[in-house]
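> only the shape, not the letters, is given here:
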């Protein structure tokens, strides 16, 4: 099913996440597509998605997109690994007239390009790890790859609270990553590590120190932004305006906390007064 009417090229790209982690993707989109208008929705009332069931995540994601769809958008970016893993296909079916892109496939592609020994580690939330979305995406590109996955949900809390560096953070990171780091290089130790949650880049310094310089860290934010740009180009959806695009922020709870915590993830200062509180739960989802 295609579009039934011409697209407003100045319409915004809708970006959503369960909270603030998706701001790392927003940063990358801002850099790759500086003239595009962007509206970001953080479902902060129901964060985290990483511990929720697949049905709940799909319902939450559909409600988020319905709220964004009412705001004049031309594309959707799922800036959440859990929602990308569980709800991407559902949302694509719900909105066949819109480009709907997630972060899993771009991250998997970047990992396959980066690996030297075809041994890739994935760290993510419990739901994303159990769903095996990254494993499936990587094997779809590189069937011979060896993949190890580890749930590191505690990293989300560290990132949001601004605990990004220091001895204690490194100790926690080391303990969480210990199962992945066994084995010598000759035995085929992993050489690439996918940061499979948009919160995790905030801890990249500590993670890099723990895993060592021989392991390449893959952050899907930049590759996702490149994929979004390529899709907009291919569908002739780029905004023709020359001025910098406008940013809008929506949250489902706690605008003040969102603005404060956002400083750990976003390169621009966010004024809490400019963050709009919205209720998206009144939107009826097709999943009950």
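Perfect, thanks for sending it. None of these values were measured; they are calculated from a predicted model.

> going by C-alpha atoms from here, please, whenever you check contacts or count neighbours.
OK.

> distance of residue 241 from residue 75?
Distance of residue 241 to residue 75, given as CA to CA, to the nearest Å: 17 Å.

> who's more crowded, these two?
Comparing residue 241 with residue 75 by other CA atoms under 10 Å, the one with more neighbours is residue 75, at 23 against 12.

> so which helix or strand takes in the more buried one?
Element membership for residue 75 (DSSP states H and E) is strand 73-78.

> check which element follows that strand along the chain.
Toward the C-terminus from strand 73-78 - assigned by DSSP H and E - lies helix 81-94.

> distance between that next one and the chain's centre?
Centre-to-centre, helix 81-94 and its host chain are 12 Å apart (CA atoms, centre = their mean, to the nearest Å).

> for whichever helix or strand comes after it, packing partners?
Sequence-wise, the next helix or strand downstream of helix 81-94 (DSSP H and E) is strand 100-101. The helices and strands touching strand 100-101, judged by 3 or more CA pairs under 8 Å, 6 or more residues apart in numbering; DSSP states H and E, are strand 73-78, helix 81-94.

> can I get the ones you listed in TSV including distance to residue 17?
Shown next, in TSV, are those (distance: least, CA to CA, whole Å):
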stretch	distance to residue 17
strand 73-78	7
helix 81-94	8
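
> before we go on, here's another structure to hold up against the first:
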């Protein structure tokens, strides 16, 4: 897969001209919702963290399940998809967007981050900073999709933050399909995790970034494989902390005068998303609607 930082500029501009940016960005207010998107149910880990840290905020969540997973797609295709989703969310009047997808954060964020006035939060920077702070020996592991690993987004950012850091990055392409298929506690998932995590353990990493938002759903299984000596880092926690700081800086935090409202939009099967999402969240997700982007 091509390095996102070296994508042909003409190609990128052609994509942007055809399908984004260009959506009208209206006036934002504290009552405007926050937009979150992912290829599927993985971003619900970010949604849950947003609920915990910012319980007053209205949220629009887009699950692009019709195109899950993103990890094996070309950078150009991922950028095109991100423009489509971001433009859609802006039309809904969101005040900030969280890329609740590791692949989008790694590949599309460097391209789209300066194309919009609306703030966009990725997971790479927050996850890398959290890992450097958590590591005691400077050996950091990363598991993520093929697209994220081949972009080297985490590897480069971690070394920028700590020049002596040693990064062991492992592509784990089977994990997203396993989560989306509901195989959260299956023997097959355990077997796959043992194989994927072996290089992390062998290298002596003391910190492991869960570089895809689907992976915190597997945190218990991952912890059982790596043992107590490796700290798991969920980038969502730091990403939401940075979301809160940005909203505070822009005076866009919503007060508690009205209950938070949650909207779930799905490009694939609504029933499948609601069933699996409810299982993963431990509470019902209802009222999701299908949308065409």
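Received the coordinates, thanks. Keep in mind that this is a model prediction, so the values were computed, not measured.

> circling back to that earlier point, so how far is the strand holding residue 75 of structure 1 from its chain's centroid?
Mean-position distance between strand 73-78 of structure 1 and its chain equals 13 Å (CA atoms, centre = their mean).

> look up how far residue 59 of structure 2 lies from the aligned residue in structure 2 for residue 69 of structure 1.
Aligned counterpart of residue 69 of structure 1 in structure 2: residue 90 (TM-score structural alignment). With distances taken as CA to CA, residue 90 of structure 2 is found 13 Å from residue 59 of structure 2.

> likewise residue 233 of structure 2?
Distance, residue 233 of structure 2 to residue 59 of structure 2, by CA to CA: 24 Å.

> residue 13 of structure 2 too?
To residue 59 of structure 2, residue 13 of structure 2 is 30 Å away according to CA to CA.

> who's more crowded, those two?
Higher neighbour count among residue 13 of structure 2 and residue 59: residue 59, with 22 against 13, using other CA under 10 Å.

> the more buried one corresponds to which position in structure 1?
Match for residue 59 of structure 2 (TM-score structural alignment): residue 38.

> show me the contacts for residue 44 of structure 1.
Shown in contact with residue 44 of structure 1 (CA atoms under 8 Å, 6 or more residues apart in numbering): 18-20, 251-254, 258.

> to which residue of structure 1 is residue 229 of structure 2 aligned?
Going residue by residue (TM-score structural alignment), residue 229 of structure 2 aligns to residue 214.

> just the element for the residue located most distally from the centre of structure 2, please.
Residue farthest from the centre of structure 2, counting by CA atoms, centre = their mean, is residue 257 at 29.5 Å. Residue 257 of structure 2 is part of no helix or strand, with elements assigned from DSSP H and E.

> that one -> structure 1?
Residue 257 of structure 2 maps onto residue 242 of structure 1 when the alignment is built from TM-score structural alignment.

> chain neighbours aside, what residue packs nearest to that match?
Nearest residue to residue 242 of structure 1 in three dimensions, chain neighbours excluded: residue 35, at 6.2 Å (CA to CA, 6 or more residues apart in numbering).

> residue 239 is in contact with that neighbour, correct?
Yes - because the distance of 6.7 Å satisfies CA atoms under 8 Å, residue 35 of structure 1 is recorded as touching residue 239.

> what's the burial count for residue 157 of structure 1?
So residue 157 of structure 1, with other CA under 10 Å, has 12 neighbours.

> that one corresponds to which position in structure 2?
Residue 157 of structure 1 maps onto residue 177 in structure 2, by TM-score structural alignment.

> if we can go back for a sec, so who does the nearest residue to the match of residue 229 of structure 2 once chain neighbours are set aside touch?
Once flanking residues are discounted, residue 214 of structure 1 sits nearest to residue 191: 6.4 Å by CA to CA, 6+ apart. Counting by CA under 8 Å, 6+ apart, residue 191 of structure 1 touches 115-121, 214-216.

> only the buried subset of those, as a ChimeraX command please.
Selecting only the buried entries of the contacts of residue 191 of structure 1 in ChimeraX, with 16 or more other CA atoms under 10 Å as the criterion:
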select :115,118,119,120,121,215,216
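
> redo the contacts of residue 191 of structure 1 as TSV? Include distance to residue 232 of structure 1 and secondary structure.
As requested, the contacts of residue 191 of structure 1 are arranged in TSV below (distance: CA to CA, whole Å; DSSP: H, G, I helix; E, B strand; the rest coil):
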residue	distance to residue 232 of structure 1	secondary structure
115	28	coil
116	31	coil
117	34	coil
118	31	coil
119	33	strand
120	30	strand
121	31	strand
214	35	coil
215	33	coil
216	29	strand
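
> corresponding residue for residue 292 of structure 2 in structure 1?
Using TM-score structural alignment, residue 292 of structure 2 sits opposite residue 279 in structure 1.

> quick check: that match vs residue 46 of structure 1, distance?
For residue 279 of structure 1, the distance to residue 46 of structure 1 - CA to CA - is 12 Å.

> same question for residue 60 of structure 1.
Where residue 46 of structure 1 is concerned, residue 60 of structure 1 sits at a distance of 8 Å (CA to CA).

> these two: who's more crowded?
The residue with more neighbours, out of residue 60 of structure 1 and residue 46, is residue 60; 23 against 14, by other CA under 10 Å.

> the more buried one belongs to a helix?
Yes - assessed by DSSP: H, G, I helix; E, B strand; the rest coil, residue 60 of structure 1 belongs to a helix.

> what is the equivalent residue in structure 2 for it?
Structural alignment (TM-score structural alignment) places residue 60 of structure 1 against residue 81 in structure 2.

> separation between that match and residue 59 of structure 2?
Separation of residue 81 of structure 2 from residue 59 of structure 2 (CA to CA): 20 Å.

> cool, and residue 97 of structure 2?
Per CA to CA, residue 97 of structure 2 is found 10 Å from residue 59 of structure 2.

> now do the shared contacts for the two.
With CA under 8 Å, 6+ apart as the test, residue 97 of structure 2 and residue 59 both reach 34-36.

> any chance of these in CSV, with neighbour count too?
Shown next, in CSV, are these (neighbours: other CA atoms under 10 Å):
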residue, neighbour count
34, 24
35, 27
36, 28
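
> excluding chain neighbours, what is closest to residue 46 of structure 1?
residue 18 (6.9 Å).

> the one you found matches what in structure 2?
Applying TM-score structural alignment, one finds that residue 18 of structure 1 aligns to residue 39 in structure 2.

> list the contacts of that match.
Neighbour list for residue 39 of structure 2: 63-65, 67-70, 101 [criterion: CA under 8 Å, 6+ apart].

> what's the answer for residue 280 of structure 2, then?
residue 217.
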